Structure formats: C-alpha cells, structure tokens
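> how would this look folded up:
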Amino acid sequence: MDFSFVDAPLDRAEHLRTDSDALARLWPEARVLVLDARGDAGVDAQGMPPALDGTAVGMRPASAVFLGLHADQGWFALPANDAPTTLDIPATIDLRSAAAQWPVREATAFAQARAVLHWRDRHRFCGACGAPLEYARAGWLGRCTGCGIEHYPRTDPAVIVAVTDGARLLLGRQAAWPEGRYSTLAGFVEPGETLEQTVMREVFEESAIRVTGCRYLASQPWPFPASLMLGFTAQAQPDAPQVNDELEDARWFEAQDIGLALRDAHPWLKLSPKSSISRWLISAWHAAQA
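The predicted structure is shown next:
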C-alpha cells in the first residue's frame, strides 16, 4: 500500500509472549525502540533509529514490550523512563516525521510500539475495581491485582471515506488544520453499528450529504493514539454540503483541482499527508476518474 504503517510488519510471534526463556535469549541482540512519554522515538545524530540492542540497554526492564521478530531478531519497545541514563539518545522524532524519513520496517514497528505503550501508560489501573494492573504476555496483557479481570490493548475502529457524486470528490477541513488543507471525511464506529451504517451516519452528520452505497478498500493503523482507519469509497447524492461544529468547511472538488493538488500545483488546496490512507483514497479516486 502507498501509505504508512502497513508494509514490512514484524512477525508478532504471539507464541513467544509467554516463553520467558525464549525472550531472554532474544534480548541481548534484540532491536530496541525507546519512546518517551509523548510517544516520540529516540534517534541518532542523523535522525534515524539508532542501532540499539539489548546489550546496550542492560538487563531487560519489566516494562519492555515484545513487538515481534524479523529474521529471528527480536524487537522490543521500551519507555524512555525505564531506559538507563547511559544510553546515547541525542534527540527524538515524532511518528509522522518518521513515516517520511525512516525505513519502512522501522516506521511500521514504531507505530506498533507507540500504540501499545500508549495503552500501557493510560491503563495502569483496573476500570472495574481500581486496583493496579500487573502486565504479562510480554506487555500485551494487563491483569488486575484485585479482581483478576484481564485487560488487553484497545483499538478504536474508524471509517474514512472518499465520497463522490460520480464526477466530484467531497472533502472537508477542520478549523485547526493548516490553511487550505482538506481531507476525506472520517469518524468513529459507534457500539452496535455496522461499518456501512457508520459511513452513512458520519458523512451525513459532518456534511449533510446522503450516501447511497459504499465499498471497503483498505485499512491503516493510526496510533494517534489508538485507531484503525477503515478506508471506504462511497457514492452519494449531489447535495450541497452543510457543516456543523465538527468541520469548518466541506465542499465538492472537480477532478482537475484534485489532480493539481496531488502534484502540489494547486494555488491553495492542500491534501492530506502522503503517509495517510486519506491521501491514498484521494489518489485512487482521481486515478479512476482518469
């Protein structure tokens, strides 16, 4: 796929999460990604992921999360607070920037690490009784020390939709975005709702456009902080867009305008970053028009 966080994934090797001996054998030569409290990763002087292994870190901290394997090498994520102060990590990088600069495998592993460490950081206590959690399965299971309930990493499904009336593409913008930035419409799935129902509801809520049909295309992990973006294309009535407090503006764009924006040649329209599934959906729609 021509967007980030999906290609060259690690073999998650789920069967090793309960094998403490195997994890101990992997640790000395393991690749270690160190993330700070903001979810940014440590980099070397060139802004690239440092060649940091378990030997450099020392004894494996209990907070280290096993991410998986690549060519029999273990990969782990480690909170910066638990990394030894002797480590040489001169700077950090955010995930969006890493997606544009890092090798694909490292960027995909960074996304995985960011999501699971964010869950760990935000779920330290049981939501049922309030007792502290103890983590097992190499960081992928939180077990309540009080009532024994098991907690697993949470992923929030959301749809993201390229809406067309047959000749035009519907895009919207939020007030906080850079000037001229427009993107495909998106929203979270509600309890008891199908993905198709979410597409229809979210598009209508945000733009008053009536969707008549939709089709799933692809998905993208989006750990900001813990979403899975489910990409759709949708057919809709050529209604005039009307926005509420969710969007600052929504409008139909002709294929010519989209083509110019994809080439960064439009006088004012700016599209979603190339790392996002939104940009891929827009490109796919434009290619179909051509």
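> from here on, just use CA atoms for contacts and neighbour counts.
Fine.
> in stretch 89-103, what counts as buried?
For stretch 89-103, the neighbour count (16 or more other CA atoms under 10 Å) marks 89, 92-93, 95-96, 98-99, 102 as buried.
> scratch that, stretch 126-135
Using 16+ other CA under 10 Å as the burial criterion, the residues of stretch 126-135 that qualify are 126, 131-135.
> closest one of those to Arg201?
Nearest to Arg201 among these is Cys126, at 32.9 Å by CA to CA.
> and the gap between that closest one and Ala113?
In this structure, Cys126 and Ala113 are 22 Å apart, going by CA to CA, to the nearest Å.
> swap in His266?
Per CA to CA, His266 is found 36 Å from Ala113.
> for the residue nearest to the spatial centre of the chain, which non-adjacent residue is closest in space?
In the chain, the C-alpha closest to the average C-alpha coordinate belongs to Trp222, at a distance of 1.5 Å (CA atoms, centre = their mean). With sequence-adjacent residues excluded and distances taken as CA to CA, 6 or more residues apart in numbering, Trp222 is closest to Leu228, at 5.5 Å.
> OK, contacts around the one you found?
For Leu228, the set of contacting residues under the criterion of CA atoms under 8 Å, 6 or more residues apart in numbering consists of 155-158, 219-222.
> quick check, it in a strand?
Yes. Under DSSP: H, G, I helix; E, B strand; the rest coil, Leu228 falls within a strand.
> for the closest residue to Asp257 other than its chain neighbours, pull up the helix or strand it's in.
For Asp257, ignoring the flanking residues on the chain, the nearest one in space by CA to CA, 6+ apart is His266 at 6.8 Å. Secondary structure here is read from DSSP states H and E; on that basis His266 sits in neither a helix nor a strand.
> for comparison, sequence B:
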Amino acid sequence: MKNAEAVTFGGSGLERAAHLRGDVNELAKMRADPNAKAIVFWRGKPLIRRGDWDVLARLPMSHSLLAPRAEQSVFLGLEDHGPTFAHDISDWEPEGVDPSLMNTFLDPTEQQHPEFPETDVFAELRANMTRFTPRDAELAVSARALYSWHESHQFCSKCGAKSEMAMAGWQRDCATCDGKHFPRTDPVVIMLITHGNSVLMGRSPGWPEGMYSLLAGFVEPGETLEAAVRREVFEESGIKVGHVDYLASQPWPFPNSLMFGCRGEALNTGITIDPVEIEDAIWVSREDMMLAFAGENPKILPARKGAIAHFILERWLSDRLD
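I've put the predicted structure just below:
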C-alpha cells in the first residue's frame, strides 16, 4: 500500500542507537547530559503537555522526581536536542483515582502530578494518539510497549527466578541461570474482507454501542499471515477467504502487538459467528460505511480513528488500497 507508514505509530525515523544500550559508561554520560530529556509514564499513560497543540511532555533528566530513578530509565534514542529516555512512576498514588476506570476500553480520566507543570497530565494513549506528531507517537508507542513487557515478564521463563532490567530497558537478565530475555511482540492479523461492494465487520463484547471494526486475531506458531487471515475469519464468522494480500502494519502497544493489515476476498456470504470470539458480525455496504465515517449512520460507528482498521477502511472507501 502506498504511504503505508502514514498509519498512526507508523514511525518517524528515530535514531534508536541500539549500539549504545549495552555501553554502561556512555549511558551514564547521556543520563547526565544537561540536554537529555525524559518522557514519563504512569500506569500505561504518557505525560501529555496540553496547549494549543498537545505534545508528549519532555522533562529534564535532572528533574528532582526523575534523577533518583536514572538507573531504571529506558533509553529510547537520540533526538536533535540529545538523548531521550523514558521514566515510569507507576508507584505514585494520586488522590481520587477511580480504579474501575483504569485500563478500561477508554479511560477518560487524567492525573496531574504536583511536581510537574500544571499543563502536564497523564492521559490514556488511545484517546490522544491522533494528536501526536510521528516522533511523539513513536516514542510513546515504544515506551508503553516496553513497560507493558517488563510488567508481565519480571521472572525468568527458564528457571522462574526474578529477572532484572538490562541493556537500558531492552532486555531482562536472570542472574540465577544466566537467561537472557528480549521484548515480546505478538503478531496479529487484521483484515479487510470484501464481497462485491461490502466489507465484513465485527464487534467484541464490551465495545461502545454501535461500534464495529475489521476482524482480527493472533497469528499462531507455524502459521503464515495468509493462513492466519483465513483461519481467524472462518473461526469468527464462518466466512471462507480466498486470495489474501498484505497492506500495512502498525505497532499496537495494548499491550504488545504488531498489527498486520491484510485484505482478502470472501468466497461466501452466510455468517455464522463464534459467540466466544465476537458478539456480532455483519456485511456493510460501501455506501453505509461512508455514512458511518461521516457520522450519519444511525446503526454503526466507524472504527476508532488512529487504529489501523480506520486507516484501511478509509483507503478502501477512497480506492487507495494499491
């Protein structure tokens, strides 16, 4: 697909400087660099600076709250100003937090740390992802995915002992068995399945009323992307798929996926859903989808803006898939 990198989180060409991750002396110099900056996360939420145009907040590494955590910071790469790191302060306990809203489909709450500028708030990434520049988006998606991985992989998968962060956040090492563990990314196929002038859409339990998106599912071991598309679509909807093409990809740090956008041709139209997998599946005509994107369809809402499903559907509607 032309301009596939235009998808949200599609990358900005960040110089990740992977060769510096294991250089202890160089990392110490970069952390002490007066030009070094840090982005900050709290329980999966990035620190966003509100203004005329929202940006990912960058604080000096010397900030009184961040400096004591310097050894636990994650090195993300080199920007024009110098090195950029990420800090996680999830141990902070703000007042008035409603636990029922945390880690929901779309957490509407924002938190303001008293030691940060009043313009800076922790906010849910999915609700703000389309407001970021490509660089801010790449930094945010990388850091969030890494922190999700560290949170769920604190013990060695070889011997079960506690592992420790290494390589500036890009590895975990086990001192007991010398095991080395690397960030995990789960491949997921998400597919535009069409039949004539219609596209197959589905919804999961718990989604907002009327919201539908493209079908998606995890790629299994020993499986190609094409085979995963055919299997997942048939399992979820009973639709058999013929030819399959790859379109575009998107890092999706909720928590650690890489979405492979594909398109396929349906060989039948009779839908039989698997209620364990999805709540509903329907065929939507191009005309009805255009109304949904315009906010004028009374029955369905479009896929979330910023998600690769929205990106693919938008290009399908405008005949820009090739």
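> now do the residue mapped onto the residue nearest to the centre of the first structure from the second structure against Leu125 of the second structure, distance only.
Matched to the second structure by TM-score structural alignment, Trp222 of the first structure sits across from Trp252. Distance, Trp252 of the second structure to Leu125 of the second structure, by CA to CA: 11 Å.
> try Ala143 of the second structure
Counting by CA to CA - Ala143 of the second structure and Leu125 of the second structure are separated by 11 Å.
> surely Leu217 of the first structure meets Thr233?
Yes. The pair Leu217 of the first structure / Thr233 is scored as a contact, 7.1 Å apart, by CA atoms under 8 Å.
> so which of these two has more stuff around it?
Regarding Leu217 of the first structure and Thr233, a neighbour count based on other CA atoms under 10 Å identifies Thr233 as having more, with 22 against 12.
> what sits against that one?
Under the contact definition (CA under 8 Å, 6+ apart), the residues listed for Thr233 of the first structure are 161-164, 214-217, 281.
> nearest to Arg25 of the first structure among those residues?
Nearest to Arg25 of the first structure among the contacts of Thr233 of the first structure, counting by CA to CA, is Leu217 at 40.5 Å.
> quick one, longest helix in the second structure?
When secondary structure is assigned using DSSP state H, the longest helix within the second structure turns out to be helix 134-152.
> and the contacts of that one?
8-14, 41, 44-46, 55-56, 74, 76, 86, 88, 129, 165, 169-170, 183-184, 251-256.
> strands - which of these land there?
With strands identified by DSSP state E, the entries of these that belong to them are 41, 45-46, 55-56, 74, 76, 86, 88, 165, 251-252.
> top of those by neighbour count?
With neighbours set by other CA under 10 Å, the maximum within those is found at Ala86, which has 29 neighbours.
> for the aligned residue in the first structure for that one, give me its contacts.
Ala86 of the second structure maps onto Ala77 in the first structure when the alignment is built from TM-score structural alignment. Contacts for Ala77 of the first structure (CA under 8 Å, 6+ apart) come out as 32-35, 64-67, 113, 117.
> just curious, which of those is nearest to Ala22 of the first structure?
Of all these, Ala22 of the first structure sits closest to Phe66, with 11.2 Å by CA to CA.
> measure the closest one to Ala51 of the first structure for me?
Phe66 of the first structure sits 17 Å away from Ala51 of the first structure when distances are taken as CA to CA.
> all the strands of the stretch 151-300 of the second structure, in order from the start?
164-166, 171-173, 180-181, 186-195, 198-203, 215-218, 241-252, 257-266, 280-285 (DSSP state E, counting those that start in this stretch).
> compared with the first structure, how much does the first one deviate?
Between strand 164-166 of the second structure and the aligned residues of the first structure, the post-superposition mean distance stands at 2.1 Å (mean CA distance after the TM-score superposition for the first structure).
> the first structure: matching residues for that strand?
Correspondence between strand 164-166 of the second structure and the first structure is established over residues 134-136, with TM-score structural alignment as the criterion.
> go on, the last one?
Equivalent residues of strand 280-285 of the second structure are located at 249-254 in the first structure, counting by TM-score structural alignment.
> list the contacts of Met289 of the second structure.
By CA under 8 Å, 6+ apart, Met289 of the second structure lies in contact with 297, 302, 317.
> what's around the counterpart of the first one in the first structure, how many residues?
In other words, Asn297 of the second structure. Asn297 of the second structure maps onto His266 in the first structure when the alignment is built from TM-score structural alignment. Applying other CA under 10 Å, we find 14 other residues in the vicinity of His266 of the first structure.
> coming back round to it: if I look at the match of Trp222 of the first structure, how far off is Pro187 of the second structure?
10 Å.
> quick check: neighbours shared by the two?
With CA under 8 Å, 6+ apart, Trp252 of the second structure and Pro187 have common neighbours 258-259.
> ok, and for stretch 226-237 of the second structure, which residues are buried?
By neighbour count, with 16+ other CA under 10 Å as the criterion, the buried positions of stretch 226-237 of the second structure are 226, 228-234, 236-237.
> what range in the first structure does it sit on?
Residues 196-207 of the first structure are the counterpart of stretch 226-237 of the second structure, counting by TM-score structural alignment.
> mean shift of the matching stretch relative to the second structure?
Relative to the second structure, stretch 196-207 of the first structure is 0.4 Å off (mean CA distance after the TM-score superposition for the first structure).
> any chance you could list what contacts that stretch?
Counting by CA under 8 Å, 6+ apart, residues outside stretch 196-207 of the first structure touching it are 159-161, 185-190, 209-212, 214, 241-244, 246-247, 250.
> which of those are buried?
Buried members of the contacts of stretch 196-207 of the first structure, scored by 16+ other CA under 10 Å, are 159-161, 185-189, 209-211, 214, 241-243, 247, 250.
> Leu66 of the second structure touches His87, doesn't it?
Yes. Between Leu66 of the second structure and His87 a contact is recorded at 7.1 Å, counting by CA under 8 Å.
> do you know how far the residue nearest to Ile273 of the second structure when sequence neighbours are not counted is from Ser213 of the second structure?
Taking CA to CA, 6+ apart as the measure, Ile273 of the second structure lies nearest to Ser237, with 4.3 Å between them; neighbours along the chain are not counted. Summarising the geometry, the distance separating Ser237 of the second structure from Ser213 of the second structure, computed by CA to CA, is 13 Å.
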